[in-house]
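**Student:** coords please:
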Amino acid sequence: MHDPRDPHFTALKRILRYVSGTLDNGLQLHVSSTTQLSAYIDADWAGWPVTRRSTSGYCVFLGDNLLSWSAKYQVTLSRSSVEAEYRGVANVVTETAWISNLLCELRTPLYTATLVYCDNVSAVYMSSNPVQHQHTKQI
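**Tutor:** Take a look at the predicted model:
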């Protein structure tokens, strides 16, 4: 910043107080009997009443350890619950691919496929058979 003022200094002090008070906080990874990467996804359909946007969330585990999680509104409107779940699955697959590549860079490759758990049977069928159907053209 080329011209810091009192509000900037106040914000900096607040940040430093927060950091100094949370030095002992952190994530702990424990030894796990498996190195299986697995993910769980769930989404609602048009759950936000104002804009009718869907919310999706996921969590990614390496063995018993939680590595990554997210919950947010989807950018585009979904026309069905299947579409909302499918978009959520696409997000978590992107995240697990990134984690898998990171583990390979750290010389800890995964030798098994990543499991993604989804509670929508139609979204699972669409994921396993990505042929474009009449009802999935817009996805």
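
**Student:** okay, CA-based contacts and neighbour counts for the rest of this
**Tutor:** Will do.

**Student:** in this protein, which helix has the most residues?
**Tutor:** Secondary structure of the chain per DSSP state H: the longest helix is helix 81-105.

**Student:** mind listing what's buried in that helix?
**Tutor:** Buried residues in helix 81-105, counted by 16 or more other Cα atoms under 10 Å: 81-89, 91-93, 95-96, 99-100.

**Student:** these: which two are farthest apart?
**Tutor:** Using Cα to Cα, the buried residues of helix 81-105 span at most 28.3 Å, a distance reached by Ser81 and Ser100.

**Student:** which residues sit in contact with Ala123?
**Tutor:** Contacts here follow Cα atoms under 8 Å, 6 or more residues apart in numbering; on that basis Ala123 touches Val82, Glu83, Glu85, Tyr86.

**Student:** tell me which element it falls in.
**Tutor:** helix 121-128 (DSSP states H and E).

**Student:** picking up where we left off before, show me what the longest helix of the chain is packed against.
**Tutor:** Judged by 3 or more Cα pairs under 8 Å, 6 or more residues apart in numbering; DSSP states H and E, the packing partners of helix 81-105 are strand 37-43, strand 55-62, strand 115-118, helix 121-128.

**Student:** how about a cut-off of 10 Å?
**Tutor:** Counting contacts by 3 or more Cα pairs under 10 Å, 6 or more residues apart in numbering; DSSP states H and E, helix 81-105 is packed against strand 37-43, strand 55-62, strand 65-73, strand 115-118, helix 121-128.

**Student:** next, the structure of the following sequence, for comparison with the previous one:
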Amino acid sequence: MANCKPSATPVDTKGKLSTQEGALYDDPTSYRRLYGALQYLTFTRPDISYAVQQVCLFMHSPRVEHMNALKCILRYIKGTTDFGLQLHKSPISTLVSYTDADWGGCPDTRRSTSGGVANVVSESCWIRNLLLELFLPISKATLVYCDNVSAIYLSSNPVQHQRTKHIEMDIHFVREKVQRGEVRVLHVPSRYQIADIFTKGLPKVLFDDFRDSLSVHGPPALAAGEC
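**Tutor:** So this is what the prediction gives:
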């Protein structure tokens, strides 16, 4: 595919891959080999993480449409071969975590399969405690951004409701951290939910914006005299 036409994004947003539709791919070993190579590439190209994760789901029995999805990733890489994760040194002022998860368990707006807000708060508390032991305490609250208004409301005003009983511990855990001033759960519109690049296919404009937010881009231009 050295001469293939580049793709603007690594995943087709028009439809989801199926496990049963279409003909089986005639060379599953090649499919798995390509997937394995792409998995390594995600270390420096987190912008393809979601697309690679999707093709991984069908390694046991890949079909033609799955191979086409894998080729779409290769076509995207073809057009961004000079891109990579650009790391920049910056002072630590606050810890920022992005999550699009809600609260767990029931078929309403509080539902989530991962208890995402509580998980993010738990991880941030571990980091805060580690830095405290290293004599680098963080005085500011950890900012946790969520695009679900109900989850944000429950983080400070837990509602005792039959549908939320099974997540009572999560609610109170986050609420305690909020009351202590260690955490602030803030709303972020879906338009600015950077985590979406890891959870769904996005249109080009949004994908490019979030990719830039991850510091994934081409090498910086060299000034005159630099090599």
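
**Student:** care to give me the TM-score?
**Tutor:** After superposition, the two chains reach a TM-score (TM-score structural alignment, normalised by the length of the first structure) of 0.49; 84 aligned residues with a Cα RMSD of 3.2 Å.

**Student:** compute the inter-axis angle for the longest helix of the first structure and helix 121-128.
**Tutor:** Interaxial angle, helix 81-105 of the first structure versus helix 121-128 (axes from the mean of the first three to the mean of the last three Cα atoms, to 10 degrees): 50 degrees.

**Student:** return the set of buried residues in the longest helix that the second structure contains.
**Tutor:** Across the second structure, the longest stretch assigned as helix under DSSP H is helix 116-133. Within helix 116-133 of the second structure, the residues that qualify as buried are Gly116, Val117, Ala118, Val120, Val121, Ser122, Ser124, Cys125, Arg128, counting by 16+ other Cα under 10 Å.

**Student:** quick check: buried residues in whichever strand or helix holds Arg14 of the first structure?
**Tutor:** Element membership for Arg14 of the first structure (DSSP H and E) is helix 6-21. Within helix 6-21 of the first structure, no residue qualifies as buried by neighbour count (16+ other Cα under 10 Å).

**Student:** helices or strands next to that helix in the packing?
**Tutor:** Secondary elements touching helix 6-21 of the first structure (3+ Cα pairs under 10 Å, 6+ apart): none.

**Student:** quick one: Val89 of the first structure from Trp69 of the first structure, how far?
**Tutor:** 13 Å (Cα to Cα, to the nearest Å).

**Student:** which residues do the two both contact?
**Tutor:** Residues touching both Val89 of the first structure and Trp69 by Cα atoms under 10 Å, 6 or more residues apart in numbering: Ala39, Tyr40, Ile41, Gly57, Tyr58, Glu95.

**Student:** just give me the closest of the residues you listed to Val116 of the first structure.
**Tutor:** Nearest member of those to Val116 of the first structure, counting by Cα to Cα, is Ala39, at 4.7 Å.

**Student:** surely that closest one touches Thr94?
**Tutor:** No: using Cα atoms under 10 Å, Ala39 of the first structure makes no contact with Thr94, being 11.1 Å away.

**Student:** in what helix or strand does the residue nearest to Gln39 of the second structure when sequence neighbours are not counted lie?
**Tutor:** Excluding its sequence neighbours, the residue lying closest to Gln39 of the second structure (Cα to Cα, 6 or more residues apart in numbering) is Val52, at 6.6 Å. Element membership for Val52 of the second structure (DSSP H and E) is helix 49-56.

**Student:** counting contacts, what elements does that helix pack onto?
**Tutor:** Using 3+ Cα pairs under 10 Å, 6+ apart, helix 49-56 of the second structure sits against helix 28-41, helix 64-79.

**Student:** what about Ala69 of the second structure, how many neighbours?
**Tutor:** 20 (other Cα atoms under 10 Å).

**Student:** now it: how far from Tyr50 of the second structure?
**Tutor:** Counting by Cα to Cα, the gap from Ala69 of the second structure to Tyr50 of the second structure is 12 Å.

**Student:** please apply the same query to Val64 of the second structure.
**Tutor:** 19 Å.

**Student:** more crowded one of those two?
**Tutor:** Tyr50 (19 against 16).

**Student:** any idea how far Ala118 of the second structure is from Val185 of the second structure?
**Tutor:** According to Cα to Cα, Val185 of the second structure and Ala118 of the second structure sit 10 Å apart.

**Student:** which neighbours do these two have in common?
**Tutor:** Contacts common to Val185 of the second structure and Ala118, judged by Cα under 10 Å, 6+ apart, are Val144, Ser155, Val174, Arg175.

**Student:** filter those residues to the buried ones?
**Tutor:** In those, the ones that pass as buried (16+ other Cα under 10 Å) are Val144, Ser155, Val174, Arg175.

**Student:** that older thread, need the buried residues of helix 116-133 of the second structure in CSV (columns: distance to Asp208 of the second structure).
**Tutor:** Listed next are the buried residues of helix 116-133 of the second structure as CSV, based on distance: Cα to Cα, whole Å:
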residue, distance to Asp208 of the second structure
Gly116, 25
Val117, 26
Ala118, 29
Val120, 25
Val121, 28
Ser122, 30
Ser124, 28
Cys125, 31
Arg128, 32
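
**Student:** thanks a lot, catch you later.
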